[in-house]
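A.B. asks: this is a predicted model, with the sequence first.
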Amino acid sequence: MAKQLVILGGGESGVGAAVLAKHKGYEVLVSDGGSLKEVYRNELDAAGIEWEQGAHSVDRILEADEVVKSPGIPEKNELIKQIRKKGIPVISEIELAYRYKGDSKIVAITGSNGKTTTTSLIYHILNTGGLNTALVGNIGESFARQVALDPKPVYVVEVSSFQLDDIITFRPDIAVLTNITEDHLDRYDYNFENYIRSKFRIIENQKKGDYFIYNMDDEVTMRYIDQFKINSNQLPISMAHENNGAFIKDGEMYVRTGDDFMSMSVYDFTLKGKHNQYNTMAGSLAGTTMEIRKEKIREAVQTFQNLEHRMEHVATIRGVEFINDSKATNINSTWYALESMDKPTILVLGGVDKGNDYSLLMDMVKEKVKAIVCLGLDNQKIHAAFDGVVPVIVDTASAQEAVTAAFSYSEKGDVVLLSPGCASFDLFKNYEDRGTQFKKAVIDL
């Protein structure tokens, strides 16, 4: 009899998992407590996969041989508690995909900040170097759907801590940990250490021939790294120490793996800002370990295009530049965005707070920000932090209002930066929707 697989959550990762499971002969049910997008309903119908929305058939779910859990569902969810109590194995979509990836290689990237940029850069480097590669995970298509419908010899996978929470055998050939800062603490019982342990799970199944790329300038990573058994080859990146991975010294990036060596001026990177020099080091190292030629890595680093919603230049209107950094959903991302500003800044901030500590931004705000435009339903914490520090703080409840207000406080030579530091689902569908509405409002000015 076919194995019964229940997939909780019918978003991109859930539907991708369903398609792969169906391909592999499982009896599949997709169950979503909310509503499924029409595009996903059509895809499931076309594949002959059973689905339900708006409620869960609990008795049936508790009969499953295995459950694939969407990364968005927390452990404290009642249904998950019942599934755990019954001893039914719970896995993530990346674990299911890993089972069926065959001989393909995996480069997996996690971290609190910079992971999407680093993932996209590694994909660009491997493609430029001639490898047939898929970009999957939190970015683009689900890993499972790609394995089912269009398998590739190499997968570059962006993975979140939530996905790593439910792995068993998932093992990347190359694991990249960009950095660890406080994020999503609401999901980890407000215990930072739980979140750190989740991030380090990316290396727990690695073997001798695998690689682990990490940032040796990141305080949290270095404080905890010795607590984990690491079997893979460790390749650090740094701006402060020469090492056997990659480092930057006097404006030159040096990448070393074994006897091989390449160097390149940081002024040739298309990605600007100090944080992006770390991302570029990580990407170049990953390329070297995948045996991409130095000239190709150099070419890729010089031709990489930045992502939509990540420090994206929208327009310059009457001398005021507008930047869309809607992907900044935590305080550290906003800190990095402000760090790279070299003009007086009107900061658009706010949304759904994940336990943010705004004091981390204080020095940057004092130095660079002339006005804060709040874009969220509850802005009390932002006012509490910055009232009296910044001359102007206003509340707005739509992208259009925020853009109009920001423009009215700006003058020629200023920059309006949307870098909210918060999740978006109080006023928007997701960070992409927030960024798209912001860009539309700028163009409509």
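C.D. replies: The structure has been received and is ready for your questions.

A.B. asks: use CA for all of it now, contacts and neighbours both
C.D. replies: Will do.

A.B. asks: so how far is residue 162 from residue 300?
C.D. replies: 30 Å (CA to CA, to the nearest Å).

A.B. asks: when the two are compared, which one has more neighbours?
C.D. replies: residue 300 (25 against 22; other CA atoms under 10 Å).

A.B. asks: need the contact list for the closest residue to the more buried one other than its chain neighbours.
C.D. replies: Closest residue in space to residue 300, ignoring its immediate chain neighbours: residue 125 at 5.1 Å, by CA to CA, 6 or more residues apart in numbering. Contacts for residue 125 (CA atoms under 8 Å, 6 or more residues apart in numbering) come out as 283, 284, 287, 292, 296, 297, 300, 301.

A.B. asks: of these - the most surrounded one?
C.D. replies: residue 284 (30 neighbours).

A.B. asks: try this one next to it:
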Amino acid sequence: MEKSRIVILGAGESGYGAAMLAQKQGFEVFVSDSGRIADTYKEKLNALAIPFEEGQHTNELITNAIEVIKSPGIPNKAPIVAAIKQANIPVISEIEFAKRYTKARTICITGSNGKTTTSTLIYHLLKKAGINASLAGNIGKSFAAQVAEDQFDWYVLEISSFMLDNMYEFKADIAVLLNITPDHLDRYDYKMANYAASKMRITQNQTDADYFVYCADDTETMKILQTMKLQARQFPFSILHHVEQGAWLEDDLIHININSKEQFSMSIAALALQGKHNIYNSMASGIVAKVLDIRNATIREGMGDIKNIEHRLEFVAKISGVTYINDSKATNVNSTWYALESVSSGVVLIMGGVDKGNDYEMLKDLVKSKVKAIVCLGKNNKRIHEAFEDDVEMIVNTFSAEEAVQVAYHLAKKGDTVLLSPACASFDLFTSYEDRGIQFKKAVKEL
């Protein structure tokens, strides 16, 4: 009998993982990438004798599949995706595919900002509690690859809106929505409502046995929640007001009550991850931990000793009294707002890159009060100049991480902070936000 054929679009981490799992499940597999496939993934595909193509998508090799697993980075409007849909072939995400082959339960975290930090913190708390868990999704090793090779009871999955767009049967046992702020609007017809609806797919298929954790202070979340009837048990978190069940802030203490036998409380001064945004991330993580009945002492210990994530408000060095911070993961305006909100004034801000239709208006007040100079790092910095020329004394254009750091070094004085928080994607000058962050750190170390 001929095997059913599955085609995978995109040969990055998720694509390779999906190919490996599909082959293990007995499908005939073909991988197609319109760009160049990294040598590491080529070697892995060759080792499994999985055929692939790069630099193109050949329609006839793709539109004969029973199902296509698409990388989240490929827009639904791409011509090849249109051709697949025309052929009535279902297009799904790697997460949707992998979930079919595991009985493990899932904690799924989405939101415009804070996903990586919160996912990492939840995973950290689960490991501390001795729960057999793994971390996957938008972070680390692919979910599909782990399902193919390992056995876990729980998966903590960082999930982007692009992944959610191609998830249909999938269900989160615990869904966490941190916030909804303008990001990737180019993929959603520049309509906030479309983007918000995409984020709310994190709750799809949930029953009254499941949990939904969300931020009661987030305007867009509250707006769309009013239009929906959810089955799951809901636990909000807020730093602005008291909530009956969920998490709230009072007298600089985080309180969590989910109707358990014991409430949880912890001073925000004892959190390893500081800044207002991290109070939210810690609250969301704490609610999940309480849902899983993790002991208060374990939660406190975990929240107090987690290390900060690379490229997310990461301290790099202090040189001649100037602090250098790598926040390369800030690929949208809201992330940069959080970064500026968490540092004191006297900031030399390095920003720029591929602008995804950014609205810089929300940064203006913080830039006015805290930023002394902006160092642009990108090929086209026109919109940054237009947005902030009246708010800062100096805006300088640079075209490499090394040049940006050199310029910032000369502009900063003792007590200042040089903050790389780009508010833009990295693909004009770098291969990824990680590459941008690594080059920034290297340049700082060479000062």
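C.D. replies: Right, received. Where do you want to start? All figures in this text were calculated on a predicted structure; none of them were measured in a lab.

A.B. asks: quick revisit: ok, so of the contacts of residue 125 of the first structure, who is nearest residue 354 of the first structure?
C.D. replies: residue 283 (29.0 Å; CA to CA).

A.B. asks: surely that closest one touches residue 118?
C.D. replies: Yes: if you go by CA atoms under 8 Å, residue 283 of the first structure and residue 118 touch, sitting 6.0 Å apart.

A.B. asks: just confirm residue 141 of the second structure contacts residue 15, I think it does.
C.D. replies: No: using CA under 8 Å, residue 141 of the second structure is not in contact with residue 15; the gap is 11.2 Å.

A.B. asks: comparing these two, which residue is more hemmed in?
C.D. replies: Taking neighbours as other CA under 10 Å, residue 141 of the second structure and residue 15 compare with residue 15 leading, 27 against 15.

A.B. asks: which position in the first structure pairs with the more buried one?
C.D. replies: Under the alignment (TM-score structural alignment), residue 15 of the second structure maps onto residue 14 of the first structure.

A.B. asks: can you name the next helix or strand after the helix or strand harbouring that match?
C.D. replies: Per DSSP states H and E: residue 14 of the first structure is located in helix 12-23. Later in the chain than helix 12-23 of the first structure, the nearest helix or strand by DSSP H and E is strand 27-32.

A.B. asks: what's the following helix or strand after that following strand?
C.D. replies: Immediately after strand 27-32 of the first structure, counting by DSSP H and E, sits helix 38-46.

A.B. asks: how about the one helix or strand residue 278 of the first structure maps to: buried residues?
C.D. replies: Assigned by DSSP H and E, residue 278 of the first structure falls within helix 274-289. Buried residues in helix 274-289 of the first structure, counting neighbours by 16 or more other CA atoms under 10 Å, are found at 275-289.

A.B. asks: likewise for stretch 304-315 of the first structure?
C.D. replies: Across stretch 304-315 of the first structure, burial judged by 16+ other CA under 10 Å covers 304, 306, 308, 309, 310, 311, 312, 313, 314.

A.B. asks: what strand or helix carries the third one?
C.D. replies: In this structure, residue 308 of the first structure is located outside every helix and strand according to DSSP H and E.

A.B. asks: to which residue of the second structure is it aligned?
C.D. replies: Under TM-score structural alignment, residue 308 of the first structure pairs with residue 310 in the second structure.

A.B. asks: mind putting the contacts of residue 125 of the first structure in TSV, distance to residue 95 of the first structure included?
C.D. replies: Below are those laid out as TSV (distance: CA to CA, whole Å):
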residue	distance to residue 95 of the first structure
283	24
284	27
287	24
292	27
296	32
297	30
300	30
301	31
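
A.B. asks: contacts for the helix or strand harbouring residue 7 of the first structure next, please.
C.D. replies: Using DSSP H and E, residue 7 of the first structure sits in strand 4-8. With contact meaning CA under 8 Å, 6+ apart, strand 4-8 of the first structure is reached by 14, 17-18, 21, 26-32, 61, 63-70.

A.B. asks: cool, thanks, signing off.
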